[in-house]
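Enquirer: only geometry, no sequence info:
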């Protein structure tokens, strides 16, 4: 009986060893996501748009800050001449205006971050879909991302498709109908 069980076990192991497992080849590639976003025309234009918008808004605050600074300088000179009661009242007023200016600056930064964040999220979602479509079209099983949030620690340079994808997304962006800059500015003012 023991011999029969032993013989069955040996036969089973021989049969299972004869089975070969097929190793499937996967088509893989990676994209340097940081480089892709640096080279993507729409991302550059979006970055420039908010940089310009920030500068314009910043100039308005800068004028108010200069005016406040000039008043503060005048305050120090007039404090002794106009008396302590005037100095206390004017000092409190200037402090309040300084705080309001700081709040306005914070509000401006939050507004810019909120607006640019929404647009950047939309852009990233769009790029992910374009990469997914690209992968399907080119027959890739996996496309990995490298860059700031690296998911690939090493890959051969021959697997890098960053340039191809950047060209594809820039071509698709260039083919999009452009809105008139005047219409865009009018929409921003509303």
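Expert: On my side now, so go ahead. Model, not experiment: these values are computed from the prediction.

Enquirer: Could you use CA atoms for every contact and neighbour count after this?
Expert: OK.

Enquirer: Tell me how far the residue nearest the centre of the chain lies from residue 88.
Expert: By C-alpha atoms, centre = their mean, the mean C-alpha position of the chain lies nearest to residue 120, the distance being 5.6 Å. The gap separating residue 120 from residue 88 is 48 Å, by C-alpha to C-alpha, to the nearest Å.

Enquirer: Residue 31 - that's part of a helix, no?
Expert: No: Residue 31: not assigned to a helix; according to DSSP: H, G, I helix; E, B strand; the rest coil it is strand.

Enquirer: got a list of what it touches?
Expert: By C-alpha atoms under 8 Å, 6 or more residues apart in numbering, the residues touching residue 31 are 143, 144, 145, 146, 160, 161, 162, 165.

Enquirer: check which helix or strand covers the last one.
Expert: If I follow you right, that is residue 165. Using DSSP states H and E, residue 165 maps to helix 162-175.

Enquirer: how far is the following helix or strand past that helix from where the chain is centred?
Expert: Sequence order places helix 181-189 as the next helix or strand after helix 162-175, per DSSP H and E. The chain centroid and the centroid of helix 181-189 are separated by 24 Å under C-alpha atoms, centre = their mean, to the nearest Å.

Enquirer: now residue 36: how far from residue 157?
Expert: The gap separating residue 36 from residue 157 is 15 Å, by C-alpha to C-alpha.

Enquirer: Looking only at neighbour counts, state which of the two leads.
Expert: residue 36 (21 against 9; other C-alpha atoms under 10 Å).

Enquirer: Just say helix, strand or coil for the more buried one.
Expert: helix.

Enquirer: In this structure it contacts residue 162, no?
Expert: Yes: using C-alpha atoms under 8 Å, residue 36 is in contact with residue 162, at 6.2 Å.

Enquirer: For this structure, which helix extends over the most residues?
Expert: helix 84-138 (DSSP state H).

Enquirer: how distant is the following helix or strand past it from the center of its chain?
Expert: Where DSSP H and E defines the elements, the next helix or strand beyond helix 84-138 is strand 142-146. Centroid separation for strand 142-146 versus its chain: 18 Å, with C-alpha atoms, centre = their mean.

Enquirer: Next one for the comparison:
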């Protein structure tokens, strides 16, 4: 009777185990994205746009400041009601400049976010294709949140996939 129970336990244990081997790896999401050459190129592109935007903004600000100072000197010799009207016009001009700057800044941020979102989707799709092509059952993502708390170094595919991604990107250029 004991043998039947023991054989049954062994049989059900073996039956419940999946005899099919599963190939599992993981990538460090942060390293994969941050070291990807296309991301670096996108950052460089937007750094240039931001620098150009800052220079233009600084120049507009300096021009407006000069205009405001000139108005202050001019206003001293003007009638109070006329000075008040010009002061209001100057205030409206300042508001319009600030709105234009905010809109342009928002457009740059939106464009940058769209480019990064597109890049992340591209990397995810690439990892999926890579996994299928190389026979992986799972490729997990590791990040600061701890989705993979530990993984054998031999299962870390970050460097391998990053090299492949960069090679494909450099071919496309």
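Expert: Sure, I can see it. None of the values given here were measured: they were computed from a predicted structure.

Enquirer: name the element the residue mapped onto residue 66 of structure 1 from structure 2 belongs to?
Expert: Using TM-score structural alignment, the partner of residue 66 of structure 1 in structure 2 is residue 62. Assigned by DSSP H and E, residue 62 of structure 2 belongs to helix 37-75.

Enquirer: Buried residues, that helix. List them.
Expert: Going by neighbour count (16 or more other C-alpha atoms under 10 Å), the buried part of helix 37-75 of structure 2 is 37, 38, 39, 46, 53, 57, 64, 68, 75.

Enquirer: Relative to structure 1, which residues correspond to stretch 159-169 of structure 2?
Expert: Using TM-score structural alignment, stretch 159-169 of structure 2 pairs with 163-173 in structure 1.

Enquirer: Need the residues that contact that stretch.
Expert: By C-alpha under 8 Å, 6+ apart, the residues outside stretch 163-173 of structure 1 that reach it are 31, 36, 39, 40, 41, 42, 127, 130, 131, 134.

Enquirer: Check how far it sits from its aligned residues in structure 2, on average.
Expert: Compared with structure 2 after fitting, stretch 163-173 of structure 1 deviates on average by 0.5 Å (mean C-alpha distance after the TM-score superposition for structure 1).

Enquirer: can you check stretch 93-111 of structure 1 too?
Expert: Mean for stretch 93-111 of structure 1 is 1.3 Å (mean C-alpha distance after the TM-score superposition for structure 1).

Enquirer: Which part of structure 2 matches that stretch?
Expert: With TM-score structural alignment as the criterion, stretch 93-111 of structure 1 aligns to 89-107.

Enquirer: Need the residues that contact that stretch.
Expert: 53, 57, 64, 68.

Enquirer: same check, this time on stretch 115-131 of structure 2
Expert: For stretch 115-131 of structure 2, contacts defined as C-alpha under 8 Å, 6+ apart pick out 33, 38, 39, 42, 137, 138, 139, 161, 165.

Enquirer: can you check stretch 14-28 of structure 1 too?
Expert: In this structure, residues lying in contact with stretch 14-28 of structure 1 by C-alpha under 8 Å, 6+ apart are 139, 140, 141, 142, 143, 144, 159.

Enquirer: re the thing from before, can you mark which positions in the helix holding residue 165 of structure 1 are buried?
Expert: 162, 165, 166, 168, 169, 170.

Enquirer: Please report the distance of the first one from residue 33 of structure 1.
Expert: It refers to residue 162 of structure 1. Distance from residue 162 of structure 1 to residue 33 of structure 1, by C-alpha to C-alpha: 8 Å.

Enquirer: now swap in the last one and tell me
Expert: Using C-alpha to C-alpha, we find residue 170 of structure 1 at a distance of 14 Å from residue 33 of structure 1.

Enquirer: One more: the fourth one?
Expert: Separation of residue 168 of structure 1 from residue 33 of structure 1 (C-alpha to C-alpha) stands at 14 Å.

Enquirer: just to revisit the earlier point, give the aligned equivalent of the residue nearest to the centre of structure 1 in structure 2.
Expert: Per TM-score structural alignment, residue 120 of structure 1 is aligned with residue 116.

Enquirer: How about residue 53 of structure 1?
Expert: Match for residue 53 of structure 1 (TM-score structural alignment): residue 49.

Enquirer: Not counting sequence-adjacent ones, nearest residue to its match?
Expert: residue 108 (7.8 Å; C-alpha to C-alpha, 6 or more residues apart in numbering).

Enquirer: any idea how far residue 45 of structure 2 is from that neighbour?
Expert: Residue 108 of structure 2 is 11 Å from residue 45 of structure 2, by C-alpha to C-alpha.

Enquirer: If we go by neighbour counts, what in the helix or strand where residue 8 of structure 1 lies is buried?
Expert: Assigned by DSSP H and E, residue 8 of structure 1 belongs to helix 2-18. Within helix 2-18 of structure 1, no residue is scored as buried using 16+ other C-alpha under 10 Å.
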